[in-house]
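J.: pasting the structure only:
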C-alpha cells in the first residue's frame, strides 16, 4: 500500500466511526504503522474536515516527522501499543456510547456471546483508570491488551487493534455491539450465561479457519 492510500484509509475509518456516533466532541483517534513509526489523526480537527495531508507522521518515541498540526493527545498509547505488539498494524480508539458506559462502571465484557472471541480472547478487559494522554494510561492500555485485540479504558472509552485498519475498525464496532447487548441483559435483570474457556477456545479455532479478521 502506498503512503497516499494508507493516509486515505485512515481518514475513511476516522470518518466512518464519526458517522457511527463513536466520536462525540471530536474524541477518538485512528493510526496505522508507517515507515518505522505511525500515521495518526491530528488533535482538535473534526473528522468531517480531516484530509489525508492533515495526518501526523510520528516516530515510535513520539517525535513529529511531518504534519502541520499536533498529533492526537492519545499518541502515547498508540506508540506504546505498537512497541509492545508487533502484530498491531492499526489502532482505532473511540468513545462509543455503550462501551464507554460500561467502561465508566469499570466493568469488562465476559464471554456471554461467542463473538467475544473476535476480540482476541475469552473476555474484553477494562483497564485501570489514568488521565488521558498520559504514560500511565498508555501502560494500563498495553497491560489490558495482553493476549487481546480490544480493551475498555475505565471512565474513558475503548481501544481496538488489528492487522489492518479494516480489522481494527471491525473489532471496535463489535465491542460497541457486544457492550450494548451486555448492558441490555444487565438492565433486564437476567443473568448472562457465560461460555466456558473450552468453548471459547473452540470458537477461536473456528474463527481462525473461517476467515481472518483483524
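T.: Arrived safely, thanks for sending. On a predicted model such as this, the values are computed, not experimentally measured, just so you know. Numbering: from 1, shown residues only.
J.: From now on I want contacts and neighbour counts done on CA atoms only, so please keep to that.
T.: Fine.
J.: and residue 199, what element?
T.: Using DSSP states H and E, residue 199 falls within helix 197-210.
J.: so how far is that helix off the chain centroid?
T.: 22 Å (CA atoms, centre = their mean, to the nearest Å).
J.: Name the residues of it that are buried.
T.: 200, 203, 204 (16 or more other CA atoms under 10 Å).
J.: would you list every one of the strands in the chain?
T.: Counting by DSSP state E, the chain has strands at residues 29-34, 37-40, 56-59, 64-66, 90-94, 126-127, 150-153, 157-162.
J.: Which neighbouring elements make contact with the fifth one?
T.: Based on contacts counted as 3 or more CA pairs under 8 Å, 6 or more residues apart in numbering; DSSP states H and E, the elements that strand 90-94 packs against are strand 29-34, strand 157-162, helix 165-188.
J.: Nearest to residue 212 among these would be which one?
T.: The closest of these to residue 212 is helix 165-188. By CA to CA, the value is 8.6 Å.
J.: Return the residues in contact with the residue lying closest to residue 110 once chain neighbours are set aside.
T.: Leaving aside its sequence neighbours, residue 110 sits nearest to residue 123 (CA to CA, 6 or more residues apart in numbering; 4.6 Å). Contact analysis of residue 123 by CA atoms under 8 Å, 6 or more residues apart in numbering lists 108, 109, 110, 111, 116, 117.
J.: Go again with 10 Å.
T.: 108-117, 148, 150-151, 197, 200 (CA atoms under 10 Å, 6 or more residues apart in numbering).
J.: Quick check: residue 92 touching residue 151?
T.: No - assessed by CA atoms under 10 Å, residue 92 is found out of contact with residue 151, at 11.0 Å.
J.: Next up, a structure to set beside the first:
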C-alpha cells in the first residue's frame, strides 16, 4: 500500500467517524442528507455520497478539484456539490475537512436569511468566535452559488462556517473531527437562539469573552 493509499484510508475512517458522531449528537435532518469531504492534497479531496446515515469507507470517492472522479463513484446528485467543496479548499489552504448539513435549527436561520450570532461558549471554543454569515441563494452546485460562497469567504477571512440561504449549513475546519464538533456547536447555538426569543431574546457576550475563553483553555492545557 502506498503512502497516498494510507492517507486515503485514514481520511475515509475519519469521515465515517465524523458522520456517526453527527447522527449520535442528533443534529442531522430527518432525511439524513449531508456531504462530508477531506482534503487529500492540493488537488484532490475525498467525498461522501449525499446520504451518510450508514456511511462506510468504500462509499467515498476521490475527486479532483476540477470535478473529475479519480477513484470510486459519485451519483450526479453528489457530483453537483464537488465545486462547492473545491472552492472552499482553494480559498482556505489550511482547511482539511468540510461538512454540509441541513441541521434543522441552523437551516432555520438560513431560510430566514439571518446570520447566526455567536452567543454560546461552544461556538467560541470550537472555532466560530463571530456571527455565521449568510451566502446569497444560488441553485445547488451552480456557478452563482459557488461564487457566493467564495465572495463571503474573502470578505470574512476568519469565519469557519457559512449559512447557505434557503438551503443549509456549510462548516470547514482542520480535520473531520474538529469540523463535526463545530457543526454540533452551531446547531446547539441556533436552537438556543430560537428558544431564547421566547424569554426576551438572547444577549451578547461581554467584551473580552473570546480572550477569556482562550486563556481558560490555555490554563487547562498547561
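T.: All right, it came through fine. Note that the structure is a prediction, hence the values are computed from the model and not measured.
J.: so how far is residue 126 of the first structure from the closest residue in space to residue 129 of the first structure that isn't next to it in sequence?
T.: Counting by CA to CA, 6+ apart, residue 129 of the first structure lies nearest to residue 154, which is 4.8 Å off, once chain neighbours are set aside. Counting by CA to CA, to the nearest Å, the gap from residue 154 of the first structure to residue 126 of the first structure is 6 Å.
J.: Now do the shared contacts for these two.
T.: 102, 103, 104, 105, 106, 107, 108, 140, 141.
J.: The fourth one -> the second structure?
T.: Using TM-score structural alignment as the criterion, the counterpart of residue 105 of the first structure in the second structure is residue 112.
J.: so its match sits right up against residue 165, yeah?
T.: Yes - here residue 112 of the second structure lies in contact with residue 165, judged by CA under 10 Å, at a distance of 7.7 Å.
J.: if I look at the two, which residues touch both of them?
T.: Shared contacts of residue 112 of the second structure and residue 165, counting by CA under 10 Å, 6+ apart, come down to residue 134.
J.: How about the residue most central in space within the second structure, nearest residue that isn't a chain neighbour?
T.: The structure's the second structure has its C-alpha centroid closest to residue 171; by CA atoms, centre = their mean the separation is 1.9 Å. Closest residue to residue 171 of the second structure apart from its sequence neighbours, by CA to CA, 6+ apart: residue 161 at 4.2 Å.
J.: What's the match for the one you found in the first structure?
T.: That one, residue 161 of the second structure, aligns with residue 150 by TM-score structural alignment.
J.: Ok, residue 175 of the second structure next?
T.: Match for residue 175 of the second structure (TM-score structural alignment): residue 164.
J.: ok now do that match, which residues does it touch?
T.: Counted by CA under 10 Å, 6+ apart, residue 164 of the first structure has contacts 32, 33, 87, 88, 89, 90, 91, 170, 213, 214.
J.: With neighbour count and distance to residue 9 of the first structure as new columns, can those be given to me in JSON lines?
T.: Listed next are the contacts of residue 164 of the first structure as JSON lines, based on neighbours: other CA atoms under 10 Å; distance: CA to CA, whole Å:
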{"residue": "32", "neighbour count": "27", "distance to residue 9 of the first structure": "9"}
{"residue": "33", "neighbour count": "24", "distance to residue 9 of the first structure": "12"}
{"residue": "87", "neighbour count": "15", "distance to residue 9 of the first structure": "19"}
{"residue": "88", "neighbour count": "22", "distance to residue 9 of the first structure": "16"}
{"residue": "89", "neighbour count": "21", "distance to residue 9 of the first structure": "13"}
{"residue": "90", "neighbour count": "28", "distance to residue 9 of the first structure": "11"}
{"residue": "91", "neighbour count": "30", "distance to residue 9 of the first structure": "12"}
{"residue": "170", "neighbour count": "19", "distance to residue 9 of the first structure": "14"}
{"residue": "213", "neighbour count": "16", "distance to residue 9 of the first structure": "17"}
{"residue": "214", "neighbour count": "22", "distance to residue 9 of the first structure": "15"}
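J.: burial of residue 19 of the second structure, as a residue count?
T.: Residue 19 of the second structure has 26 neighbours, counted by other CA atoms under 10 Å.
J.: now it: how far from residue 153 of the second structure?
T.: 25 Å.
J.: is it true that residue 163 of the first structure touches residue 91?
T.: Yes - using CA under 10 Å, residue 163 of the first structure is in contact with residue 91, at 9.1 Å.
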